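Asks: Predicted model, plus sequence, below.
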Amino acid sequence: MHIKKDQIRGTWYFVLDAPRENGKRKQIRRTGFKTKRAAEQKYRQFKQEIEESGTFKIVSDISFNDYLDYFIKNYMEVNLKESTVRNKLFLIEKHIRPVLKNYKLREISPAIINEIINNKVKEGYKKKYISSIFTYIKLIFRYSVFPSEFLKKNPAEHLKMPKIEDVSNTEKSITMDNLNKLTKLWKNTKFNIIYTVGLHTGMRLGEIIALEWDNIDLNKGIITVNKNAVTLGSEVKLSSPKTQSSIRTINIGKTLILELKKWRVEQIEQKFKRGKFYIQSNFVCTYSDGRWIKPNSIKSNGTALKKKYGIKFNFHMLRHTHATMLIENGANMKDVQERLGHYKYSTTMDTYAHVTKKMSDETIEIFEKAINQN
């Protein structure tokens, strides 16, 4: 056994032959053990790893900060869409880098990661958002093991999300009373057509903002969804939809067709009225001077409506409200999934389970009433 004592320092060390690299001899040397027994234990550990795997990976001394830059460049920028990279970077720079930047990558333990997630719960973030942070932390560390080989083990591998009480799905829909108030308020804003399309189709905000008149067949009553407007820093760009299943056609009713026709006429009138000062485009969602309406403008307007009139509201609630109204009135769940552009049927079922539960309760009440009359 190649274990010896450093006569000058008084500590123990060992030298171990590792598998050859490119035909050249390679040795692993570890020093600084206070006792011979400690050196022997570490020697056996390294030797066993070599015998079992045929290799030995020396844990990197890279800082988490440097590794994170490596991960962004070699994984995110290579494998993800530009819009996704921007969204994930916001999450990383806000919630992950600040708390881990002063650690070496190898120093980060399961307990440290667990504390980060628990703190997010205490700070009051929603379950879905915390889950996104947790999922990305796990991905970052999984990549550090394979294929990057900076670590031998993933410290986040066996961690689980804490139990979090989240906002119920019933609170994500708008009550009929508030909906009636909101529709009256929208009529007096420059964003009326956007809110109206959202309520009548369940489309995502980015999908509506990206609509061009070529995507709408007013004669057949069909909207084709094939683009998404995404915010990248201070810019808004068109990209492909969220998933392949988000590319879809949506049937629309007479009420929305009439609203779209009226809006189309108003757009054309504004073009003639403003002449060369009108900004030409084929977008459906524009201001009176032809400028393209951006997603952040709608979010700001929704916040203002909520603050001014005390109505709990954000644009995404229109999507939930649309789906809830469909299901409560007997729409097939598979049809709702396709209309919303959900990738998985289970997503639709999980999101609107509270609606089907309510319908089941009402169904049994009808039966009880019927049988008790006989």
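Replies: Thanks, I have it.
Asks: CA only for contacts and neighbour counts going forward, please
Replies: Will do.
Asks: which element is Arg25 on?
Replies: Using DSSP states H and E, Arg25 falls within strand 24-33.
Asks: Run the chain-centre distance for the helix or strand that comes right after that strand.
Replies: From strand 24-33 onward toward the C-terminus, using DSSP H and E, the following helix or strand is helix 36-53. Taking C-alpha atoms, centre = their mean, to the nearest Å, the mean C-alpha location of helix 36-53 is offset from the chain mean by 43 Å.
Asks: Give the next helix or strand downstream of helix 36-53.
Replies: helix 64-71.
Asks: Quick check: next helix or strand after that following helix?
Replies: helix 77-79.
Asks: Now do the buried residues in that following helix.
Replies: Neighbour counts over helix 77-79 (16 or more other C-alpha atoms under 10 Å) mark no residue as buried.
Asks: and what of stretch 76-85?
Replies: 76, 83-85.
Asks: Quote the end-to-end distance of it.
Replies: One end of stretch 76-85 sits 6 Å from the other (C-alpha to C-alpha, to the nearest Å).
Asks: Contacts for it, please.
Replies: Residues outside stretch 76-85 that contact it (C-alpha atoms under 8 Å, 6 or more residues apart in numbering): 230-232, 239.
Asks: Kindly reformat the buried residues of stretch 76-85 as CSV containing distance to Asn296 and secondary structure.
Replies: Below are the buried residues of stretch 76-85 laid out as CSV (distance: C-alpha to C-alpha, whole Å; DSSP: H, G, I helix; E, B strand; the rest coil):
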residue, distance to Asn296, secondary structure
Met76, 25, helix
Ser83, 15, helix
Thr84, 17, helix
Val85, 19, helix
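Asks: just these now: which is nearest Met349?
Replies: For the buried residues of stretch 76-85, the closest approach to Met349 (C-alpha to C-alpha) belongs to Thr84, at 25.5 Å.
Asks: Structure two is appended below for comparative analysis:
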Amino acid sequence: MAVKKKVEKPKNRGGAGDGTFYDKVSKTWGFRAVRDGKDFRRKGFYTKTEAKQARIDFVSEIQAKTEEDKMPQSVNDENSKITLEEVYEHYIKYGSYEKRDATLTKQGSLWKNHIKPAFGDRPITSISSGELKNFLIQLYYQGSEFNRFEESYAYGYVEGFLKFFYLLWGYARRMQWISRDTYCVMCEDKGTKLDMPAKTKEDEDEEKIETYTQEEVKKMMERLKDTNLYTALLLGYYLGVRISECFGLMWSDIKWSEKTITIQRQMLMHSPHRTLCPCKTTAAKREIDIPEPLYMHLKEKKKVQDGNKNYYGTSYRDTECVKVRMKKGQDDDLIGGDFINRMKNGQILTPDSMKSWGVKIKEDLGIHFKYHNLRHTHASFLVAVNCPIPTLMERMGHKKIETTSKYYFGSNEIANDRLKEGLKLLEIQ
């Protein structure tokens, strides 16, 4: 049993001349130190000796920090002209010996294709964390000049830039080319340091695979059958499209004779406009087969929509303005596009239209509804019927095979039923 250390009783309960004091409430010793006008107090020590030694250590630490701040901290004129390219070249020549070849190859690619064109000739002291944060945001949401802004980069890939920036600024600090304050602003201070852009909702949804059983899907279909969003539900289930892709679909994307549909854009909200943008990656642009139940529904939907347009006449509300930004620099207006998802009166439906239904489905059916789970369900069912990985990868619009492979390691209703059927073959008649 641990013996509680006895607290030394103070002879002087006031402040001591050596900076120590006794706290009556906690009945422990503490110390006080003043530095740059700031009063630092610490308590919780059992003896006055402990408090005194702690004060000595604390003051020494502050003094050491102050001395470091006085080091070529006063970045002289020569150092202030050191460019980011000079930092990188010095690091490669003298500071990269411990790095693996694969790491240096990756860093070389990031530098040559992206960082050097954007910041290479700039003095490192002139580059702000805000500029670099905007650079990371552009990479994640739009891409770069290197890929002609044809697709955005994966979150994990962009994280590589963040780590590389930290490395370069840390190396510059060790070489005393930037001050400690400059380094702290870029890499340590919570309010100013460089960090990653917020993840898109789609990336968050892709990380965790949640699926619905066929019975749950059937219930949701019955609940939404007479609503404006029934078609959107079917598109998610039968095609496995993302919600932004679903509401970007137009009738002109369908090849009726071949029973295929092309996924080539997504509808996003760039306040205050609804915007049509390219799919997240080049792999996400794809032409896929339409299952027969969905094909028949879409044929009927087209007839009904054309009939509604004739019925409402000039009151048909298909005159909204949607921004078209399918390539860099484009900012065109699209008035009344031939979108598949419209209300009876012609009003356009958007990804936001599905939000309220999540609550209703939960209340009415007890099912946690998230549109992206229809995509997971679609992929999981195809895996259960032994769809080859390359085929599924193409249909889902995945850029990396690792993303597709996740579905082959899960469990779902169809896969379990097929397994039970297969096990019966083991029976000896």
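Replies: Arrived safely, thanks for sending. None of these values were measured; they are calculated from a predicted model.
Asks: Which of the buried residues of stretch 76-85 of the first structure sits closest to Phe272 of the first structure?
Replies: Ser83 (35.9 Å).
Asks: Give me the helices and strands touching the strand holding Arg25 of the first structure, please.
Replies: Here strand 24-33 of the first structure touches strand 12-21, going by 3 or more C-alpha pairs under 8 Å, 6 or more residues apart in numbering; DSSP states H and E.
Asks: spatially speaking, which residue is in the middle of the first structure?
Replies: Ser132 (6.1 Å; C-alpha atoms, centre = their mean).
Asks: any idea how far that residue lies from Leu68 of the first structure?
Replies: Counting by C-alpha to C-alpha - Ser132 of the first structure and Leu68 of the first structure are separated by 17 Å.
Asks: and if you look at Thr170 of the first structure?
Replies: The value you get for Thr170 of the first structure to Leu68 of the first structure, if C-alpha to C-alpha is used, is 39 Å.
Asks: same thing with Val85 of the first structure?
Replies: 13 Å.
Asks: Kindly report the same for Ala38 of the first structure.
Replies: For Ala38 of the first structure, the distance to Leu68 of the first structure - C-alpha to C-alpha - is 34 Å.
Asks: Tell me which of those two has more neighbours.
Replies: Higher neighbour count among Ala38 of the first structure and Leu68: Leu68, with 21 against 13, using other C-alpha atoms under 10 Å.
Asks: which ones are touching the more buried one?
Replies: By C-alpha under 8 Å, 6+ apart, the neighbours of Leu68 of the first structure are 97, 140.
Asks: Pro354 of the first structure should be in a helix, yeah?
Replies: In this structure residue 354 of the first structure is His, not Pro. Yes: assignment of His354 of the first structure by DSSP: H, G, I helix; E, B strand; the rest coil places it within a helix.
Asks: What lines up with it in the second structure?
Replies: When the second structure is aligned by TM-score structural alignment, His354 of the first structure is paired with Gly410.
Asks: what's the burial count for its match?
Replies: Using other C-alpha under 10 Å, Gly410 of the second structure has 13 other residues around it.
Asks: swap in Ser353 of the second structure?
Replies: 13.
Asks: Show me what it lines up with in the first structure.
Replies: Using TM-score structural alignment, Ser353 of the second structure pairs with Ser297 in the first structure.
Asks: element containing that match, please.
Replies: Assigned by DSSP H and E, Ser297 of the first structure belongs to helix 295-309.
Asks: Scan the contacts of stretch 76-85 of the first structure and report the most crowded one.
Replies: Within the contacts of stretch 76-85 of the first structure, most neighbours by other C-alpha under 10 Å means Val230, with 25 neighbours.
Asks: Is that residue located within a strand, as I assumed?
Replies: Yes: Val230 of the first structure sits within a strand when classified using three-state DSSP.
Asks: Please tell me how far it sits from Glu82 of the first structure.
Replies: For Val230 of the first structure relative to Glu82 of the first structure (C-alpha to C-alpha), the value is 10 Å.
Asks: now do Ala210 of the first structure
Replies: To Glu82 of the first structure, Ala210 of the first structure is 17 Å away according to C-alpha to C-alpha.
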